[in-house]
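sequence and predicted structure below; questions after.
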Amino acid sequence: MSELFQHRARKRFGQNFLHDAGVIHKILRAIAAKEGQHLLEIGPGQGALTEGLVDSGAKLDVIELDLDLIPQLKWRFGLKPNFSLHQGDAMKFDFSSLVATPEDKLRVVGNLPYNISTPLIFHLLDHASLIQDMHFMLQKEVVERLAAEPGNGDWGRLSIMVQYFCRVDYLFTVGPGAFNPPPKVESAIVRLVPYAEPPHPAKDHRVLERIVREAFNQRRKTLRNTLRTLMSVEDIEAAGVDPTLRPEQLSVADFVSLANRYSETHPEAEQGPSA
């Protein structure tokens, strides 16, 4: 098969193909796909994970952007009755088209290129009601930010907004040698599980995004300074938050409290763009 389909990883697609059998098995074990489930693999590449996902018996949809990889994927998996291939850009894909009933939840899997990982995660979170869980291979520093806690230097906008919607589990680290070509950084596997209801619900999550964005635009300054164009010191205090704290010291619940106070005092305020 390798002679039939020679493919060089493309830098513009951020391609680093997973080839380490031990790592592949560890990822598949973490996903633990079962017959009757509905999987969505984003960027299957040369099919390193796809084979195990198909063999689980679960229904598997895959989205691949690189046209040159389509023939190889079709050749390997095209005759499998539980396999469906979609050529296209996951950032523009209508995930709801894959779900037949409200009970049909997607389990999303992907080895995501660094350059699209954050926007793609936010795009998927816009469809969180369709998703049971997500398992991603990402750059290690991104996973550290996703799984960070308040007071940690990695704690920021990405941590807060993803943890607002999801439980985040840092599963394990993957070294560069597991890929071809080997990247210059370490990678890690993360599991994101969307909440049926956020533990700390915001009146409007767009307001939460705006508050968090403003707060971290100048992360070394205190809230009284970084939020001064949006909230007075009195409003920050009314939300139960100390205005002398820096944004990295606040929990998700603290930011939700600030956002809800803003929503109460600005009921008709025009919201900024989504994160």
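Looks like it arrived, so ask away.

CA only for contacts and neighbour counts going forward, please
Will do.

which SS state does the residue nearest to the spatial centre of the chain fall under?
Residue closest to the average C-alpha location in the chain (CA atoms, centre = their mean): residue 121, at 3.0 Å. Under DSSP: H, G, I helix; E, B strand; the rest coil, residue 121 falls in the helix class.

identify the residues contacting residue 261.
235-236, 238-239 (CA atoms under 8 Å, 6 or more residues apart in numbering).

strands of the stretch 101-250 of the chain, start to end?
With DSSP state E, counting those that start in this stretch as the definition, the stretch 101-250 of the chain shows strands at residue ranges 106-111, 131-139, 166-174, 179-180, 187-194.

got a markdown table for those strands, with mean neighbour count and distance to residue 221 too?
Output for the strands of the stretch 101-250 of the chain, formatted as a markdown table (neighbours: other CA atoms under 10 Å; distance: least, CA to CA, whole Å):
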| stretch | mean neighbour count | distance to residue 221 |
| --- | --- | --- |
| strand 106-111 | 23 | 36 |
| strand 131-139 | 22 | 28 |
| strand 166-174 | 17 | 27 |
| strand 179-180 | 16 | 40 |
| strand 187-194 | 22 | 30 |
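
okay, one more to line up with it:
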Amino acid sequence: MTSPRTLLTAWNIQARKQLGQNFLSDPNVARAIVTHAAIGDDDVVLEIGPGLGAITLPAAQAARKVIAVEKDARITELLRTERLAAGIDNLDIREADILRTDLGAIGRETNAPMIVMGNLPYNISSQVIVQLIHARHYIRRAVLMLQKEMAERICAGPGSKTYGRLSVMLGYCAQTAVCLQVRAHQFFPAPKVDSTVIKIDFIDPPPFPADDERLLFRVVKAAFGKRRKTMRNAVSQSDLKLDPATCERLLIQSGIDPMQRAESLPVAAFVRLSNQIASNG
């Protein structure tokens, strides 16, 4: 693995802070991430933001195919050169913005449940996670490197101050686990915070299926939109258009104390409430 500093200097490229470009410089971490992804020789990997190829190239050696989506044209050119130098012919590099990419279309194209990998910039992490949830029928597993704070939020359980919308959405349809910690000095340029690698294994069907999944996610968003308020107040003051009396009745029918706050409720409680709202019309 050529060091990021050497590659960037050779190509006269400066990392762009606005793109969250901090490139992994430790090959041992890269190998550990690929190991946690448990890639088989018939697997298709979708990598979000391959950067300089620290994870991309070892993943391509293990997988049937890797599709790497990179927004920065300077980096895609460099990565194509690295691909040729490594003699890799199963790496498809696509210059695109992942937030404008149809993951379902890629899944239908590959005709196989994908393994998603990526080092996600903090400013798009939440959006990408939601994308993966909506496209999860095409995804078997995701192994993602996130800022430590974001990883804690995703893996948090009920009762935690970091438990929130993403915790519930993922808890509904996946199992999450922390794989390893990555220190700031293991990147170039070094970010200001440490990172955490997490694994997301999607579950199909979910253990507590919602009658209307879109409604469930709206309910979760409403509940955490005003997380300091009680469930009755948070939900009745949202775009769900439920008056306080109706909201209280539905909460009680769902086995939820209207005075509870969202952060204290398990995933199953949100599903029960969503189903009650759906049956109420």
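Ah, there it is. As the structure is a prediction and not an experimental result, all values here were calculated from the model.

now the TM-score, please.
Taking TM-score structural alignment, normalised by the length of structure 1 as the basis, the two superposed chains have a TM-score of 0.91; 266 aligned residues with a CA RMSD of 1.8 Å.

now distance to residue 216 of structure 1 too, for the strands of the stretch 101-250 of structure 1, in CSV please.
Below are these laid out as CSV (distance: least, CA to CA, whole Å):
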stretch, distance to residue 216 of structure 1
strand 106-111, 28
strand 131-139, 22
strand 166-174, 20
strand 179-180, 34
strand 187-194, 23
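
contacting residues for the residue mapped onto the residue nearest to the centre of structure 1 from structure 2?
Residue correspondence to structure 2 (TM-score structural alignment): residue 121 of structure 1 is matched to residue 129. Listed by CA under 8 Å, 6+ apart, the contact partners of residue 129 of structure 2 are residue 166.

now with 10 Å, please.
By CA atoms under 10 Å, 6 or more residues apart in numbering, the residues touching residue 129 of structure 2 are 120, 135, 142, 144, 154, 166, 169-170.

mind picking the two most distant members of those?
Greatest spatial distance among the contacts of residue 129 of structure 2 (CA to CA): 120 and 169, at 18.4 Å.

neighbour count: these two, which is higher?
residue 120 (23 against 20; other CA atoms under 10 Å).

quick check: closest non-adjacent residue to that one.
Once flanking residues are discounted, residue 120 of structure 2 sits nearest to residue 146: 5.7 Å by CA to CA, 6 or more residues apart in numbering.

alignment lookup: the one you found to structure 1.
Mapped onto structure 1 by TM-score structural alignment, residue 146 of structure 2 lines up with residue 138.

do you know how far its match is from residue 82 of structure 1?
Going from residue 138 of structure 1 to residue 82 of structure 1 by CA to CA, to the nearest Å gives 27 Å.

residues in contact with the counterpart of residue 259 of structure 2 in structure 1?
Alignment note (TM-score structural alignment): residue 259 of structure 2 maps to residue 244 of structure 1. Residues near residue 244 of structure 1 by CA under 10 Å, 6+ apart: 221-225, 233, 236-237.

who wins on neighbours among the residues you listed?
Neighbour counts for these (other CA under 10 Å) peak at residue 223, which has 26 neighbours.

please name the residues that touch that residue.
214-216, 231-233, 236, 241-248, 250.

before we move on, what about residue 31 of structure 2?
Taking CA under 10 Å, 6+ apart, one finds 37, 54-55, 58-59 in contact with residue 31 of structure 2.

so what corresponds to it in structure 1?
Counting by TM-score structural alignment, residue 31 of structure 2 corresponds to residue 25 in structure 1.

residue 53 of structure 1 versus its match, what's the distance?
11 Å.

what touches both of the two?
residue 31.

where's the aligned partner of residue 268 of structure 2 in structure 1, which helix or strand?
Superposed on structure 1 with TM-score structural alignment, residue 268 of structure 2 falls opposite residue 253. When elements are assigned from DSSP states H and E, residue 253 of structure 1 belongs to helix 252-265.

from the contacts of residue 31 of structure 2, which single one is nearest residue 104 of structure 2?
For these, the nearest to residue 104 of structure 2 is residue 37 (20.3 Å; CA to CA).

which residues touch residue 95 of structure 1?
Counting by CA under 10 Å, 6+ apart, residue 95 of structure 1 makes contact with 40, 106, 123-124, 127, 130-131.
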